[in-house]
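Asks: pasting the sequence and the predicted coordinates here, then a few questions.
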Amino acid sequence: MTTVAPRTDVRRHELAEFLRSRRERITPEQVGLVRGPRRRTPGLRREEVAQLSAVGVTWYTWLEQARAIQVSPQVLDALARTLLLDPTERTHLFALAGATDPAPHTLCPSVTPVVRAVLDQLDPVPACVQNSRYDILAYNTTYRRLLCDLDALPPEDRNCLWLAFTDPDWRDAMTDMPAARRLMAAKFRASMAEHLAEPAWKALLARLEAASPEFREVWARHEVVGPGGRAKYLRNAQVGTLHLEQTNLWLGPAAGPRVVAYVPLDERSRERLRRLHELTLSAAAA
């Protein structure tokens, strides 16, 4: 006879696994702690999460053990901030706990004021913050109009994979679009292996499959590629062709958010990026 676990048990175990996975991806340095010479635990220790979230160590341990304990929205909010959850991960946390988020529009803690300042300082080098799902979490002035006008898009459409398969301006800017889309889909599949049960990842996949026959064809190849940068040519509608080197500056473990910068590889591209930066500033001031 097959026994089906109660739905609440499934939720508790999913919540426990999710918290553990988020804890293990955060480095001590990201939350202002000093890494000791004998640290063996990947990411943060349970007691560190408890201390930073102002909850008891035993209580948090029980939470990761999927015990039947009550969790208030205020405690979930503290855990979300400590674990640097992005908005989608935060929503997932509250859904698993069966609680209402008291601050559903909380900004992504990965994009701190310091990170935003770094993006601004990189101008006119285009740069943005992306997560492993290709969501664009923040960007500087030059990146705003590098491939399309990001400010004109709703936040849910600011995703590189979605734009590569559905946005005409983004597609026109990519000089090697078929190869680029195939590579992006392969990276997305490799990243998704750790997030197969997460609603945000499944929703993006379903949305892409419904909207793009090209994506369905590429996805059916089951190709996987690890993260990495490369040189590329981009066609900007305002300043012309740019020869750029994409580089990733990780804000944590390789599976987490990163600053993606596009460094010019020749003087002509450097001058054109300066011009693009000036044009974008002028448009914003108009």
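Replies: That came in fine, so what should we check first? Since we're looking at a predicted model, the values are computed, not measured.

Asks: going forward, measure contacts and count neighbours with C-alpha atoms only.
Replies: Noted.

Asks: so who does the residue positioned nearest the centre of the chain touch?
Replies: The centre of the chain sits closest to residue 131, judged by CA atoms, centre = their mean, with a distance of 1.7 Å. Shown in contact with residue 131 (CA atoms under 8 Å, 6 or more residues apart in numbering): 137, 255, 256, 257, 258.

Asks: what is the burial count for the third one?
Replies: Same thing as residue 256. 17 (other CA atoms under 10 Å).

Asks: how about it, what does it touch?
Replies: Shown in contact with residue 256 (CA under 8 Å, 6+ apart): 25, 131, 132, 250.

Asks: let's bring in a second model and compare:
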Amino acid sequence: MATSDNRRELARFLRTRRERITPEQVGLPESARRRIRGLRREEVAVLAGLSPTWYTYLEQARDIRPSPEVLDSLAHVLQLTEDERQYLHQLALGHVENTFAVAPAATINSLVADLVQVAGGAPYPLYAIDYSGEVIAWNDVCRDWYTDWSKLAGIERNIVWWMLMNPEARERIVDWSDDAKDIVGRTRALSARFPHDPRVSELLTRLHAECEEFVRWWPDHDVRGQRQRSRRFRVDGQAIRSMRLVVVHPADDQHVTMAFHLPDSDDEEV
């Protein structure tokens, strides 16, 4: 919930962003008789699909509660940067529900791949996934602990699909059932964040059609977030190693997750 100070700052912020946008930038004709700088309040309101009165209340710091969708519509009209859009959400809602990549996905993926290679020199696996679970970068060690991701493509390179559907997962993950249930819970959280994303929808549709365990566990409605946790591996078919998974996100794209593996306190080599 926005405080009175935040509402006042929101009002000032909207005015300054409105004043820097020219009519030409949003497809409106320029008039020689226009005496104000930037756009009028009613112009912003109409372009954003709002009533002029309601938008005026925002600029007057009234105690009203815009939805995230309304804020994103205003951000589009005012041509806000991603940093400015998040600031708008923070002022109006007290939090940011969704973040978007600042750089193009191809650039982010290239940077993540470079980072994985530089940071992945330790004898432990390191991989990165995108928002849908697709593995987009990995170090060479992953081949011995997980799989050779370079030989997989499409949905088979998705970490959720691999964990639930690839026989290698059951062989290499010692406590496979626990890890698989955890990833199903994280997939439920994912489905709420991206309900209309085609890649997420395809993943859910195929798991419902092809994975017996997924069909059995999904109705439990367990929800899990990305948290630090332990995972035990069967390496080289016999040695059992316990790793602590720690996830981090690049600042430029919170939808990319890098999974570091650190030796657990009870790591044992059998």
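Replies: Looks like it came in fine. All values derive from a computational prediction rather than experimental measurement.

Asks: ok, back up a step: derive a ChimeraX selection command for the buried subset of the contacts of residue 131 of the first structure.
Replies: Buried residues within the contacts of residue 131 of the first structure, by 16 or more other CA atoms under 10 Å, are selected in ChimeraX with:
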select :137,255,256,257,258
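
Asks: how about the contacts of residue 131 of the first structure, which pair is most distant?
Replies: Farthest apart among the contacts of residue 131 of the first structure by CA to CA are 137 and 255. That separation is 15.1 Å.

Asks: tell me where the second structure has strands.
Replies: Remark: strands assigned in the second structure by DSSP state E are 126-129, 135-138, 229-235, 239-248, 257-263.

Asks: quick check: which of these is nearest to residue 210 of the second structure?
Replies: For the strands of the second structure, proximity to residue 210 of the second structure was assessed by CA to CA; strand 135-138 is nearest, at 20.6 Å.

Asks: rebuild the strands of the second structure as CSV, extending it with distance to residue 148 of the second structure.
Replies: Output for those, formatted as CSV (distance: least, CA to CA, whole Å):
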stretch, distance to residue 148 of the second structure
strand 126-129, 12
strand 135-138, 9
strand 229-235, 14
strand 239-248, 19
strand 257-263, 16
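
Asks: just so I know, which of the ones you listed lies nearest residue 146 of the second structure?
Replies: strand 229-235 (8.6 Å).

Asks: any residues touching that closest one, and which ones?
Replies: For strand 229-235 of the second structure, the external contacting residues (CA under 8 Å, 6+ apart) are 144-145, 171-175, 179, 239-246, 264.

Asks: same thing but at 10 Å, please
Replies: With contact meaning CA atoms under 10 Å, 6 or more residues apart in numbering, strand 229-235 of the second structure is reached by 144-146, 169-176, 178-179, 239-247, 261-270.

Asks: filter those to the buried ones?
Replies: Buried residues within the contacts of strand 229-235 of the second structure, defined by neighbour count using 16+ other CA under 10 Å: 144-146, 169-170, 172-174, 176, 179, 240-247, 261-262, 264.

Asks: now the helices for the second structure?
Replies: All helices of the second structure, identified by DSSP state H, fall at 4-19, 41-48, 52-59, 68-77, 82-93, 105-119, 142-145, 159-165, 167-172, 176-193, 198-210, 212-217.
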